[in-house]
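Q: Build me a model:
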Amino acid sequence: MMKIVIRNYWVVATFLLAFQWVTHGQMAEKASPVIENGEAQVVEAFSDPSKWIRHDLWVETTFDSDGDGELDRMHVDVTRPEQTDTENLKLPVIYESSPYYAGTAGMDKGIFWDVQHEIGEAGKPRKHPEVTRVGERPIISNSQIRTWVPRGFIVVHSSSPGTGLSDGAPTVGGDNESLAPKAVIDWLNGRAKGYTERDGNKEVKAYWSTGKVGMTGTSYNGTIPLAAATTGVEGLEAIIPIAPNTSYYHYYRSNGLVRSPGGYLGEDIDVLYDFIHSGDESKRARNNKVVRDTEMKNGLDRITGDYNDFWAKRDYLNDMKPMKAALLMSHGFNDWNVMPEHSYRIYKKAKEMGLPVRIYYHQNGHGGPPPLSMMNRWFTRYLYGIENGIEDEPKAWIVRENDKKDDPTPYADYPNPEAEYITLFLTKGAPSKGELTTLKAKKQGTETLVDNYSFSGTSLAKAETTEHRLLYVTSPLEDDVHISGVPKIKIKLASNKPAANLSVWLVSLPWSDALNTKITDNIITRGWADPQNHSSLTESKPLIPNKFYEMEFELMPDDQIIPKGQQIGLMIFSSDKEFTLWPEPGTKLTVDLDETELILPIVGGKL
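A: Below you'll find the model as predicted:
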């Protein structure tokens, strides 16, 4: 039984009190969680690590993903206050799962796909590294523990299928990666079996769990909470995914284009498979044959980049119908690894479903959790059931450009409800700069760029004149301009070859190279697309040389204030050295300026 001490009396709730008799007939109060101002507080009785109980076990799942004829078991560890034994205290659980806990493959250059080849051709064969498993029982990970155990939560970790001491095969977004954490949550609620040994029959019960579970984690570790939530598992009350990959297609492709995540040129889903495959060495050959060399090889399609059934099965947006968990999303607008569209698309859908949702955005790169107070209030509300008023707070919290990450600005929603789309048109100016204006000029004709991957996007944006990009800029801004939402581009273009990369950057000029330059100073947002997919994401068609095609696609979501005096620039180019394939230089893209538009979401609707 559990007592919760509440120090803010405006909270209305009923709680059970538990006491125990001690020597001399005196009544002593048991150690209990303390809630103050809607947050779980650090409790001295829970704060001594030497008194924490730490143990591990294996939870039996409902699947056999390594094909050995036995249901896979997931390796799980538990860290809990001693009072869960000495005082029969039951507490809620903070749970993080990962494929990374037991070690990963090295980042040898050969592990990645070669990107220096023509679009539509296969790259050179790549290396398949072996992962050397690390870690000692009973500790799988120490993440989350020092934050949450002293505040009256139990912390649980698990290694995902085919990693560490967990059975199974890594599938990188397959169903088993959703069902594995579901099984652990079922065990925490008494609906699945746990065992003291990987191959043993001695059961272990989660008698110390209230059954209320919250999940969190960053990147892949942030994907797994969403994966678990899409199963609709009872007991998973709240999740806080941080920079989660919510669609492996959106991670490795962009509007039909083969496009790497930032910082990992040549990565693809089979590369990530090799990187995390730290499970049972005796099962790896079979897993490689079935998963990597068959399912992934046949489905990933680096030739066309089309969206297909393989990718659809690894898109959590398609699986959200059963989801019930309260969702607090966190992401950086300048995360060019797991890009901010990943969180926005899930937040938007969860909101449409009527789920409790909040979103926290900052201006930095990959990772970055919400402020601890925000996370605490989220978990306290949904795991302890404390009516702390969080439902009445603004839906969106955005860290402004010069603010600290723990000091976000509240907004009614994201995108900002005051944002309106405005359309900007192009006037000619190549090879220097054309204009970007709200007034459409007639008969601007066409302008042509020449692809050359050896020039980075940064160098192209800084160049005063170059034939390798087209650049269109606004007049210097008379006032600060607040962009909030998802910019779009409509473009009409032709290629002199059957295939070409298309890259678009939205930049703030003049470009700053100062030592104190912030991540928001130069690049506003970006986007990529395959002109061969101009009419369908699921079917590429070779371009007829020099024939014009129309297409429309979104850039990455953003919320940024461009300061007065800067100019907003639309840069159109072909191969993006840091993200796309590197075909032989020389492909020419011709853009019809009269039929090309940039659509920007501007707060106040005025540029």
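Q: Please count neighbours and contacts with C-alpha atoms only from this point.
A: OK.
Q: Which secondary structure state does the residue nearest the centre of the chain sit in?
A: Of all residues in the chain, the one closest to the mean position by C-alpha atoms, centre = their mean is residue 244, 2.0 Å from it. Under the three-state scheme (DSSP: H, G, I helix; E, B strand; the rest coil), residue 244 adopts coil.
Q: Hmm, it is touching residue 338, no?
A: Yes - Residue 244 is within contact range of residue 338, at 6.9 Å (criterion: C-alpha atoms under 8 Å).
Q: anything in contact with each of the two?
A: residue 219 (C-alpha atoms under 8 Å, 6 or more residues apart in numbering).
Q: Let's see this one next, to set against the first:
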Amino acid sequence: MTLRRSLLALAVATIAGLGTLTVPAIAAPTAVRSEPVHSYTDAVRETVWVDTGLTAPDGDRVRVAADIVRPRTAAKVPVIMDASPYYLSRGRGNESQKKTYDNAGRPIRFPLFYDNYFVPRGYAVVLVDLSGTARSNGCVDVGGRAEVASVKAVVDWLNGRATGHTSATGPATAAATWSTGAVGMIGKSWDGTIANGVAATGVEGLKTIVPIGAISSWYDYYRSSGAAFTNGGPASLAAAVENEQGAADCGAVKAALTKGSPSSGDLTPMYRERDYVQAAGKVRASVFVVHGVNDLNVKSINFGQWWAALPPTVERKIWLTQAGHVDPFDFRRPVWVDTLHRWFDHYLLGFDNGIEDEPLSTVEEAPDRWRDDSSWPAGTPLTLRPRPGRSAEVGALGADAPPAGTVAALTDNGSTAYDWITNPAGASSARVVYRTEPLTSDIRVSGTSTITVTATSSAPAARVSAVLVDYGPATIRDYRSTGEGIRTLATRSCWGESTAGDSACYLDTATATTTVTENVIARGWADLGHYAGLDHRRVLAPDTAYTITFTLATTDQVIRAGHRLGLVIGGADTRHITSTGGSPRLTVDLARTALHVPIANTD
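A: Presented below is the predicted three-dimensional model:
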């Protein structure tokens, strides 16, 4: 069957995506909802230092600071927790808010809107300083055992299983007698990453997590199938957020991070320890994933592999935006606050509001245009093969493989994917490009693509990049701009109650768009020397073909009728990954190269 007929058939058929989770038929939610009946001004504000059971390099027990704001009530309340390394360094949210304290050290400002909105509605909000940051002692180990164990200890303390103290070093204890023990963790980026890690311990009392733009495997934050990203290393990230004590005492921890992250791109024991996907089977909490499919900081493979690894018994929901590394409070604010409110009401207060029966996935198809579905991902893998066209470097993408021995060559010259995708009909020594015929109907790429590349390198080391491109005019979120798809306005809107030291009013945002003639919808990178596995990079022999299979970014994008789907293969995409040096020449065996892309209909 030709590609055109295959895609057309897919566009009109009902596609049941492999491995998807289907929810029951949508039921109308009830009106049950928590209301703002408690005074935010009179709320209890305190700090408890929780003993993590760990020992710091100076021999002291590690205690993490948990800043708490809770209703002044005799009733027990559930907890919304955001554990972060950023509260006194980079800050949180679009306005980079930091915690503030009075002269006695009592917390005054709690960043983000969670406290202002949810405390009056009967929730406590607990903001935890990760070990080695802000007012916690210990060391920053970048998603390792210390960070996960320290936050897990706070969940245990809220359930009466760990010891809390009224000061950083003193013996006086504090019990969470006010807590129901029900905890929901939320956070963007590193914060959401720790939520994933704590959930993967299966800790009792953690009822739900809401990871936003979160990492599921730190290897996949710093590496891609052996290729090193240009985002530095874990030791430099630790140094950026650690407090003065950590800077003085935690040199050995940072040295271990550096040793465990070699430039070879090998998957080391250090990275295996920080792979929460492998422990996803322990997750008992419900999971509400939010991610930008154009997130070039925390690449979207992180949510794709996490979602796929969750046990089928885990109740879940997913929001995907066309923006980059952006919080939903800044790309869909009113709907987000309402949805999050009902999510926490259900999983932390036990309200029967029907949210668990609402559409499982919400995907932004185009700027500010959203679709709901009962399952995700929607795509079924379709195998596409590159074939030569007018020249070896510019060809067709279809269902049929080219004859054995068909090859194409490229030279890694240090350029980027943005250079490669322009002028697709022209020859270029830096890349090869293959495109379908213009599509006769809309198709949807929904899920995680993989590619198998067979290539010979002129050098003992080489990188391979693969880029999936939508060729055709479109207006998209401007995810490559400073705001990554949003603009910050001068006006403010308020979400909850304010005090003199903690405002509930935040700068409004609007969608930032741009017009394009081609758009990258998924990209992946690999080091060819890892063809036999990620544990060890091998030296490439000349005139020897090596086959490697690697993933492209998880995505959900609609390609319109009349557009072409393109595959571009190049060397080191230096916008994202480091080069091996020199200018390796790659000869790609097209007969042994195949793209597997998840295609769905758009009905």
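Q: circling back: what about the aligned partner of the residue nearest to the centre of the first structure in the second structure, distance to residue 121 of the second structure?
A: Structural correspondence for residue 244 of the first structure with respect to the second structure (TM-score structural alignment): residue 214. Distance, residue 214 of the second structure to residue 121 of the second structure, using C-alpha to C-alpha, to the nearest Å: 27 Å.
Q: now residue 86 of the second structure
A: For residue 86 of the second structure, the distance to residue 121 of the second structure equals 26 Å [C-alpha to C-alpha].
Q: Kindly report the same for residue 62 of the second structure.
A: Distance from residue 62 of the second structure to residue 121 of the second structure, by C-alpha to C-alpha: 33 Å.
Q: between these two, which one's more packed in?
A: Counted by other C-alpha atoms under 10 Å, residue 62 of the second structure and residue 121 do not tie: residue 62 has more neighbours, with 26 against 22.
Q: my read: that one touches residue 49, true?
A: No - contact criterion C-alpha under 8 Å: residue 62 of the second structure and residue 49 do not qualify, at 9.1 Å.
Q: what's the overlap in contacts for those two?
A: residue 136.
Q: Can you show me the helices along the stretch 401-550 of the second structure?
A: 417-421 (DSSP state H, counting those that start in this stretch).
Q: Walking through it, point out its strands one by one.
A: Under the criterion DSSP state E, counting those that start in this stretch, the stretch 401-550 of the second structure contains strands at 407-411, 431-435, 443-457, 463-477, 486-494, 505-511, 513-527, 545-559.
Q: Just tell me the aligned range of the fifth one in the first structure.
A: Which is strand 486-494 of the second structure. Counting by TM-score structural alignment, strand 486-494 of the second structure sits on no residues of the first structure.
Q: what's the answer for the second one, then?
A: Mapping strand 431-435 of the second structure onto the first structure (TM-score structural alignment) gives residues 469-473.
Q: Can you pull out the residues in contact with that stretch?
A: 426-437, 447-451, 460-461, 567-574.
Q: That stretch: how far from the chain's middle?
A: Averaging C-alpha positions (C-alpha atoms, centre = their mean, to the nearest Å) puts stretch 469-473 of the first structure 31 Å from its chain's average.
Q: can you check stretch 245-252 of the first structure too?
A: Using C-alpha atoms, centre = their mean, the distance between the centre of stretch 245-252 of the first structure and that of its chain works out at 8 Å.
Q: likewise stretch 442-460 of the second structure?
A: With C-alpha atoms, centre = their mean as the basis, the mean position of stretch 442-460 of the second structure lies at 21 Å from the chain mean.
Q: Tell me the buried residues in it?
A: Buried residues in stretch 442-460 of the second structure, counted by 16 or more other C-alpha atoms under 10 Å: 442-459.
Q: now swap in stretch 257-275 of the second structure and tell me
A: In stretch 257-275 of the second structure, counting by 16+ other C-alpha under 10 Å, buried: 257-258, 260-261, 263-268, 270-272, 274-275.
Q: Work out the gap between that stretch and the centre of the chain.
A: 19 Å.
Q: start to end distance for that stretch?
A: Start-to-end, stretch 257-275 of the second structure (C-alpha to C-alpha) is 14 Å.
Q: counting residues per helix, which one in the second structure is longest?
A: Using DSSP state H, we find that the single longest helix of the second structure is helix 333-349.
Q: so what secondary structure elements neighbour the next helix or strand after it?
A: Counting by DSSP states H and E, the next helix or strand C-terminal to helix 333-349 of the second structure is strand 361-366. Counting contacts by 3 or more C-alpha pairs under 8 Å, 6 or more residues apart in numbering; DSSP states H and E, strand 361-366 of the second structure packs against strand 316-321, strand 369-373, strand 463-477, strand 545-559.
Q: Looking at those, which is nearest to residue 229 of the second structure?
A: strand 463-477 (11.6 Å; C-alpha to C-alpha).
Q: List the contacts of whatever residue of the second structure lines up with residue 203 of the first structure.
A: Alignment note: residue 203 of the first structure maps to residue 173 in the second structure; criterion TM-score structural alignment. Contacts for residue 173 of the second structure were tallied using C-alpha under 8 Å, 6+ apart; they are 163, 164, 165, 166.
Q: Can you select the buried ones among the residues you listed for me in ChimeraX?
A: The buried subset of the contacts of residue 173 of the second structure, as determined by 16+ other C-alpha under 10 Å, is captured in ChimeraX by this line:
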select :163,164,165,166
